[in-house]
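Novice: model this:
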Amino acid sequence: MFGGGLGQNSMSGANVGGDLGTLFESLMKGKSQEGSGGVNRKKNRMFGDGVNRNHKRREDGTAKATVTRSFFCSLEDLCNPEGCVKKLKVKSTVVNERTSQRTLQDKIYTINVKTGWKAGTQIKFKSADGFPPMTFILKEKRHPFLIREGNNLRYVCEITTRQAKNGARIQLPLPSGETFTISTEQHVPTQDGDCRRFSGKGMPMKNANGNSASRGDLIVEFRLKLNS
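Specialist: As a prediction, this is how the structure comes out:
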């Protein structure tokens, strides 16, 4: 009896002990994994994400977007052999680094326009005095009777049927300041849509040294006036 009882209890104890050991080992292993994962997640929050956010904040706090403005020049401005000067006033909110106070201030930007510049030429200024980086883009004013085509100038000349048959002499003021005489007397009769090209009467062109040593062409397009 005692032997059987002891044997049964011994077997039961062994089984229970084995199950408890396995269970305890599993629980400890699970806690170890959970603890390790928690440390890693905390570590990631402290070091990984935090560094990226701080870096982004530094970039957002210091980087300033470039402001773009247009300025206008006439063909006369761009034909001037000495160029011209444009002074442009810009308003911007400036933050005092010491007091963080915001004030609206003016700044004058000076652009030395070179002869022969074309529409689309960009002049850039770096950030200074609390003002953001600036980019000024040249636009050409519309001329009353001339059209710029690269380095050339086009003029649409209207003539009567009598002028087309007998010839005509037209005085044309150019942006350079000179007055050019267009004569059709040696090219009669002139047809509607005829074009003549005059070399060296267009816009200034820069050579390899940056000097305006030559000029483009003047293209004259003749149009016959109706009922003339």
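Novice: use CA for all of it now, contacts and neighbours both
Specialist: Fine.
Novice: Can you identify the element that follows the helix ranked longest in the chain toward the C-terminus?
Specialist: Taking DSSP state H as the criterion, the chain has its longest helix at helix 2-43. The first helix or strand that comes after helix 2-43 along the chain, using DSSP states H and E, is helix 50-62.
Novice: Next, the buried residues of that next one.
Specialist: Residues of helix 50-62 include none that count as buried (16 or more other CA atoms under 10 Å).
Novice: let's see this one next to it:
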Amino acid sequence: MAVDYYAVLKLTRNANQEDVKKAYKRLAMKWHPDKNPVDHKEAEAKFKQVCEAYDVLSDPQKRQIYDVYGEEGLNDEVEFDVAPPPPRRSEPDDIFNEFFEDRNSWQRAFKKTCNGGGSGRSQKSGGGKMVAAVESKLACSLEDLYKGARRKMRISRTVPDNFGKSKTIEETLKIDIKPGWKKGTKITFPEKGNQEPGSSAADLIFVVDEKPHDVFKRDGNDLVVDHKLTLLEALTGTFVNLTTLDGRVLPIPVRNIINPGYEEVIPNEGMPISKDPTKKGNLRIKFDVVFPSKLSAQQRSDLRRVLGEVDN
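Specialist: Model (predicted):
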């Protein structure tokens, strides 16, 4: 039967990290086996659930997986198109240094009862050797990061055969690029790297890298575009027809007088926000006014007359 970790800590799903810490401290003290010598077995079971709940809900990556896929996702019982990042395992020292003065007693209980948490992936090989993850860049266009895309990555890696000799195998990995992902986003495929005899295979991590775009620049969730205007357009107004990253043409009226540093801001036409792709940042148009290189005497006279009348 699946465990509701929010119910274990008596929290709602919108609880923040401070709420999680406070709930854990209160319930861990309540159910510590040393404080319950009469109902020792019940206390051990409750204490273990509290530890496991804290281990999941205090880790943003684990919590995200749990919220979407439940306990099955944490136990690798769900098939992912793209494997989620490996969750961080909570260490007893981190927890007890923060919460409790009698750290040794609480550490012993945590290790004995909870066995360190139980939901994370270990990066250690059978012999205890740490296996370093392998990172590769995943170059993405701004259009990919705006609309989303699927990539198929052909990889070759070495693994030991039945006799302990290295052999090369090829595999195709699928990566679903989500709208709104930013440079530096990591997509982890556990144990899809090279493997040496007597050790686990390394994790393979793809790190999103954003290609420069010819028109747009990204600023967080905003898109920024530079647009040149003549002096006449800057003073009298104009229309800017801008083609978006998904192919739409936006006719943008510019009615204000364009001063140096002026930006036209179009709400909800920037990059999708990855946590909620139904929302977007802003589109910001930065104007560069192009002044004429020379004016005739008549033009100078006309400008003095018109602008002088405006000033008056």
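Novice: on contacts alone, who are the packing partners of the longest helix of structure 1?
Specialist: Using 3 or more CA pairs under 8 Å, 6 or more residues apart in numbering; DSSP states H and E, no helix or strand is in contact with helix 2-43 of structure 1.
Novice: and Thr243 of structure 2, what pairs with it in structure 1?
Specialist: Matched across to structure 1, Thr243 of structure 2 falls on Pro173, judged by TM-score structural alignment.
Novice: again but with Pro160 of structure 2, I slipped
Specialist: With TM-score structural alignment as the criterion, Pro160 of structure 2 pairs with Val95.
Novice: And for its match, the neighbour number?
Specialist: If you count neighbours by other CA atoms under 10 Å, Val95 of structure 1 ends up with 15.
Novice: Just list the residues touching it, thanks.
Specialist: Each residue near Val95 of structure 1 by CA atoms under 8 Å, 6 or more residues apart in numbering is listed here: Gln101, Arg102, Thr103, Gly130.
Novice: Kindly reformat those residues as JSON lines containing secondary structure and neighbour count.
Specialist: Putting those into JSON lines (DSSP: H, G, I helix; E, B strand; the rest coil; neighbours: other CA atoms under 10 Å) gives the following:
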{"residue": "Gln101", "secondary structure": "coil", "neighbour count": "10"}
{"residue": "Arg102", "secondary structure": "strand", "neighbour count": "12"}
{"residue": "Thr103", "secondary structure": "strand", "neighbour count": "11"}
{"residue": "Gly130", "secondary structure": "coil", "neighbour count": "14"}
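Novice: Tell me if I'm right that Asn152 of structure 1 and Gly202 touch.
Specialist: Yes: with contact defined as CA atoms under 8 Å, Asn152 of structure 1 counts as touching Gly202 (4.7 Å).
Novice: ok, the two, which is more surrounded?
Specialist: Shown here are Asn152 of structure 1 and Gly202; by other CA under 10 Å, Gly202 has more neighbours (24 against 21).
Novice: And the more buried one, what's its match in structure 2?
Specialist: Checking TM-score structural alignment: Gly202 of structure 1 goes with Gly270.
Novice: What segments of structure 1 are helices?
Specialist: 2-43, 50-62, 75-79, 161-166.
Novice: Could you name every residue contacting both of Asn152 and Gly202 of structure 1?
Specialist: In contact with both Asn152 of structure 1 and Gly202: Gly216, Asp217, Leu218, using CA under 8 Å, 6+ apart.
Novice: Tell me which of those residues fall in strands.
Specialist: Applying DSSP state E to the shared contacts of Asn152 and Gly202 of structure 1, the entries found in strands are Leu218.
Novice: Which of the helices of structure 1 sits closest to Leu226 of structure 1?
Specialist: Among these, helix 161-166 comes nearest to Leu226 of structure 1, with 8.4 Å by CA to CA.
Novice: buried stuff in the closest one?
Specialist: Neighbour-count burial for helix 161-166 of structure 1 [16+ other CA under 10 Å]: Thr161, Gln163, Ala164, Lys165.
Novice: Adding distance to Ala65 of structure 1 as columns, could you present those residues in TSV?
Specialist: Putting the buried residues of helix 161-166 of structure 1 into TSV (distance: CA to CA, whole Å) gives the following:
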residue	distance to Ala65 of structure 1
Thr161	59
Gln163	59
Ala164	58
Lys165	62
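Novice: what's the closest of those to Arg41 of structure 1?
Specialist: Here the nearest of the buried residues of helix 161-166 of structure 1 to Arg41 of structure 1, counting by CA to CA, is Ala164; it sits at 89.6 Å.
Novice: What is the equivalent residue in structure 2 for the closest one?
Specialist: So Ala164 of structure 1 corresponds to Ala234, using TM-score structural alignment.
Novice: unless I'm mixing things up, its match is touching Val289, no?
Specialist: Yes: assessed by CA under 8 Å, Ala234 of structure 2 is found in contact with Val289 at 6.7 Å.
Novice: what residues do those two have in common as contacts?
Specialist: Ile258.
Novice: rewinding a little: for the contacts of Val95 of structure 1, which ones persist in structure 2?
Specialist: With both residues aligned by TM-score structural alignment, their matches' CA atoms under 8 Å, the contacts of the contacts of Val95 of structure 1 that structure 2 also has are Gln101, Arg102, Thr103, Gly130.
Novice: Widest-spaced pair of those?
Specialist: Gln101 and Gly130 (12.0 Å).
Novice: what residues does stretch 261-272 of structure 2 touch?
Specialist: By CA under 8 Å, 6+ apart, stretch 261-272 of structure 2 touches 146, 179-180, 218, 221-223, 254, 278-287.
Novice: Buried ones in it, by neighbour count?
Specialist: Glu263, Glu264, Val265, Glu269, Gly270, Met271, Pro272.
Novice: With stretch 201-220 of structure 2 instead?
Specialist: Buried residues in stretch 201-220 of structure 2 (16+ other CA under 10 Å): Ala201, Ala202, Asp203, Leu204, Ile205, Phe206, Val207, Val208, Asp209, Glu210, Phe216, Arg218.
Novice: wait, the last one sits on Val224?
Specialist: Yes: contact between Arg218 of structure 2 and Val224 holds when scored by CA under 8 Å: they sit 6.1 Å apart.
Novice: Excluding sequence neighbours, find me the nearest residue to the match of Ala164 of structure 1.
Specialist: Leaving aside its sequence neighbours, Ala234 of structure 2 sits nearest to Ile258 (CA to CA, 6 or more residues apart in numbering; 4.9 Å).
Novice: The one you found: how many residues sit nearby?
Specialist: There are 21 residues near Ile258 of structure 2, going by other CA under 10 Å.
Novice: show me what contacts it?
Specialist: Contacts here follow CA under 8 Å, 6+ apart; on that basis Ile258 of structure 2 touches Ala234, Leu235, Phe287, Val289.
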